[in-house]
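Participant: Sequence and predicted model, in that order:
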Amino acid sequence: MRRLLTLLLLLPGLALAADGIPPLPTDLGNADLPAMQRGFTAFQHYCAGCHSTHYQRYNQVATDLQLSEAQLQSSIMTDAKPFELMENAMSKKEAVRWFGMAPPDLTLVARVRGEAWLYRFLHGFYHDPKRPFGVNNLQYPYVAMPHVLQDLQGLAEPIYKTETVDGRSRQKVVGVGAAQGGQLSAEAYDRLVRDLVSYLAYTAEPMKQQRQHIGLWVMAFLLLFLFLAWMLKKEYWKDVH
């Protein structure tokens, strides 16, 4: 019985690992300050050239993430001022010429797509010579963007499965192999992905930590009010009962 329970607990992780993408970390998207700081730096260096987060301001992010002025200035990839919105470095006209469409703003992507989706997306690139940039994505097939972290992760080859449709056999991509040729180890790249997800989770809901902190005080007040209301009811009805 104990072995059966252990197997049932491990099944979700085994299912995710079967396609070559690491199982979802239990602390994915946690509000860990060092992780969000590293994620901000990584986002600015690898993502902000094409993607904006224009519902955020540089100085507010610096305040929330406790970044020094030097850290903030070194992370601004454009001529923007610290009080300005976080726009990308590429104009929409250039983006359409290069990619066929303007890359989306990523301020709310963690709420729209989910943190698990982002984690799998950043782990899901594989070699596909038929695509314009030579890569495809297991989580988001035919995505119209290059693998901007390829130098760090390396490039994975797809895992195929043969299936028969209408009497014809065809190859279907069901997973990705181990990435080769990257500057980072698999563990270091996974940490980078988790940092990016943590930062994007913050941008999607900057007030989350404060909201949760206030929520604890609200619950404490309601419990106290419930106790006082019960005592008052008991006092009013003592002569009736």
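Facilitator: Structure received. Numbering: from 1, shown residues only.
Participant: From now on I want contacts and neighbour counts done on CA atoms only, so please keep to that.
Facilitator: Fine.
Participant: For Asn211, grab the count of nearby residues.
Facilitator: One thing to correct before we go on: residue 211 is Arg, not Asn. A count of nearby residues for Arg211, using other Cα atoms under 10 Å, gives 11.
Participant: so it sits in a helix?
Facilitator: Yes - the assignment for Arg211 by DSSP: H, G, I helix; E, B strand; the rest coil puts it in a helix.
Participant: Identify each of the strands in the chain and give its residue range.
Facilitator: 53-57, 85-86, 125-127, 135-137, 154-155, 158-165, 168-176, 180-181 (DSSP state E).
Participant: In contact with Glu115, which residues are there?
Facilitator: Neighbour list for Glu115: 28-29, 197, 201 [criterion: Cα atoms under 8 Å, 6 or more residues apart in numbering].
Participant: Quick one: end-to-end distance for stretch 234-241.
Facilitator: Terminal residues of stretch 234-241 lie 10 Å apart, using Cα to Cα, to the nearest Å.
Participant: quick revisit: would you turn the strands of the chain into CSV with distance to Lys233 and mean neighbour count?
Facilitator: Output for those, formatted as CSV (distance: least, Cα to Cα, whole Å; neighbours: other Cα atoms under 10 Å):
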stretch, distance to Lys233, mean neighbour count
strand 53-57, 49, 17
strand 85-86, 54, 21
strand 125-127, 63, 25
strand 135-137, 62, 24
strand 154-155, 68, 20
strand 158-165, 68, 13
strand 168-176, 63, 14
strand 180-181, 70, 15
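Participant: could you dump those to JSON lines with distance to His45?
Facilitator: Listed next are the strands of the chain as JSON lines, based on distance: least, Cα to Cα, whole Å:
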{"stretch": "strand 53-57", "distance to His45": "14"}
{"stretch": "strand 85-86", "distance to His45": "13"}
{"stretch": "strand 125-127", "distance to His45": "19"}
{"stretch": "strand 135-137", "distance to His45": "21"}
{"stretch": "strand 154-155", "distance to His45": "18"}
{"stretch": "strand 158-165", "distance to His45": "27"}
{"stretch": "strand 168-176", "distance to His45": "26"}
{"stretch": "strand 180-181", "distance to His45": "20"}
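Participant: A further structure is provided below for comparison with the first:
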Amino acid sequence: MKKFLLALLFAPLIAFGSEGNVHLDKAPVNLEDYASLQRGARIFTNYCLSCHSAAAMRYSRLEDIGLSKDQIKDNLMFASDNVGDTMTISMSPDNAKAWFGAAPPDLSVEARARTPDWLYTYLRSFYLDDSRPTGWNNTVFEKVGMPHVLYTLQGEQVLKKSAAGAHDEQARPEFELVKPGKLSPAEYNAMVGDLVNYLTWMAEPAKATRQELGIVVLLFLGVFFVLAYYLKKEFWKDIH
């Protein structure tokens, strides 16, 4: 019975560890780079929001990264007319499951669930695979059901045979670009970096405000502690 309980306790950790046996590249996340966040928001609404929703995110929140209501309406809203609406999609979960085998996950907090490094590597690791229903596979998410929606930008790449079995952190998969896309490899990496930067911000839009407020609170408590200490000494000076 004890062994069974221990197995239940550590099962989530074992499962988490099994997903980490891949090489992950460092994502260029900078939540203070509003230009990058705005580019990422545009990429997200144009390429991701047709299948993935972000139900915990409102379009109006994009004002926090320097966009005006008119800019949001004119350039980023394709499924709604109200800036206060959440980023939902019209595709039903049943249709999504029928078309893709599983409903695409909501991306509101995907960066927190997967980590920015995972997303950055994943979006750059699709390769042609005739054995898959969509024609695509991914070294980070083996047998992925999602097609490579950004292939027109990245191009088509294949996994080199010498790295075909490399799905662990000891070997970094190598790809060969067989058909160039609209962007150069450097430009595509930069674009994915902007998208991941936005996804990271979207997962916790108030993070910067929360951190700033935390610093202010700690400073206040520090000053209050000094004042309280000397006030206590003054009240108790005749006793001590």
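Facilitator: That came in fine, so what should we check first? Note that this is a predicted model, so its numbers are computed, not measured.
Participant: where do the helices sit along the second structure?
Facilitator: Remark: helices assigned in the second structure by DSSP state H are 2-19, 34-43, 69-75, 93-100, 110-114, 116-122, 151-154, 185-203, 207-236.
Participant: I'd like those laid out as JSON lines, including distance to Asp81 of the second structure.
Facilitator: Listed next are the helices of the second structure as JSON lines, based on distance: least, Cα to Cα, whole Å:
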{"stretch": "helix 2-19", "distance to Asp81 of the second structure": "39"}
{"stretch": "helix 34-43", "distance to Asp81 of the second structure": "17"}
{"stretch": "helix 69-75", "distance to Asp81 of the second structure": "7"}
{"stretch": "helix 93-100", "distance to Asp81 of the second structure": "23"}
{"stretch": "helix 110-114", "distance to Asp81 of the second structure": "25"}
{"stretch": "helix 116-122", "distance to Asp81 of the second structure": "30"}
{"stretch": "helix 151-154", "distance to Asp81 of the second structure": "29"}
{"stretch": "helix 185-203", "distance to Asp81 of the second structure": "20"}
{"stretch": "helix 207-236", "distance to Asp81 of the second structure": "28"}
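Participant: now the second structure: which of the contacts of Glu115 of the first structure match?
Facilitator: Conservation of these in the second structure, assessed by both residues aligned by TM-score structural alignment, their matches' Cα atoms under 8 Å: retained contacts are 28, 197, 201.
Participant: Quick one: residues contacting the closest residue to the second one other than its chain neighbours.
Facilitator: Excluding the flanking residues, the one nearest Val197 of the first structure by Cα to Cα, 6 or more residues apart in numbering is Gly29, at 5.8 Å. The neighbours of Gly29 of the first structure, taking Cα under 8 Å, 6+ apart as the test, are 115, 194, 197-199, 201.
Participant: Out of the contacts of Glu115 of the first structure, the closest to Thr53 of the first structure would be?
Facilitator: Ala201 (12.1 Å; Cα to Cα).
Participant: distance of the closest one from Asp190 of the first structure?
Facilitator: According to Cα to Cα, Ala201 of the first structure and Asp190 of the first structure sit 16 Å apart.
Participant: who's more crowded, these two?
Facilitator: Per other Cα under 10 Å, whichever of Ala201 of the first structure and Asp190 has more neighbours is Ala201, with 25 against 18.
Participant: That one and Trp117 of the first structure: what is the separation?
Facilitator: 12 Å.
Participant: cool, Lys233 of the first structure as well?
Facilitator: According to Cα to Cα, Lys233 of the first structure and Trp117 of the first structure sit 50 Å apart.
Participant: the more surrounded of these two?
Facilitator: Trp117 (17 against 11).
Participant: Surely the more buried one is in contact with Gln139?
Facilitator: Yes - Trp117 of the first structure lies in contact with Gln139 (Cα atoms under 8 Å); the separation is 7.4 Å.
Participant: follow-up on the earlier one: quick check: which of the strands of the first structure is nearest to Gln212 of the first structure?
Facilitator: With Cα to Cα as the measure, strand 53-57 is the member of these nearest Gln212 of the first structure (20.6 Å).
Participant: who's in contact with Ala41 of the second structure?
Facilitator: By Cα under 8 Å, 6+ apart, the residues touching Ala41 of the second structure are 76, 195, 198.
Participant: corresponding residue for the last one in the first structure?
Facilitator: In the superposition onto the first structure, Tyr198 of the second structure corresponds to Tyr199 when matched by TM-score structural alignment.
Participant: how deep is its match tucked in, by neighbour count?
Facilitator: Using other Cα under 10 Å, Tyr199 of the first structure is surrounded by 30 other residues.
Participant: For it, which non-adjacent residue is closest in space?
Facilitator: Met36 (4.5 Å).
Participant: what's the counterpart of that neighbour in the second structure?
Facilitator: When the second structure is aligned by TM-score structural alignment, Met36 of the first structure is paired with Leu37.
Participant: was I right about that match contacting Asn197?
Facilitator: Yes - counting by Cα under 8 Å, Asn197 is a contact partner of Leu37 of the second structure at 6.2 Å.
Participant: just to revisit the earlier point, can you add distance to Leu11 of the first structure and give the contacts of Gly29 of the first structure back as a markdown table?
Facilitator: Listed next are the contacts of Gly29 of the first structure as a markdown table, based on distance: Cα to Cα, whole Å:
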| residue | distance to Leu11 of the first structure |
| --- | --- |
| Glu115 | 20 |
| Arg194 | 22 |
| Val197 | 24 |
| Ser198 | 25 |
| Tyr199 | 29 |
| Ala201 | 26 |
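Participant: From Met146 of the second structure, how far out is Gly181 of the second structure?
Facilitator: Counting by Cα to Cα - Gly181 of the second structure and Met146 of the second structure are separated by 19 Å.
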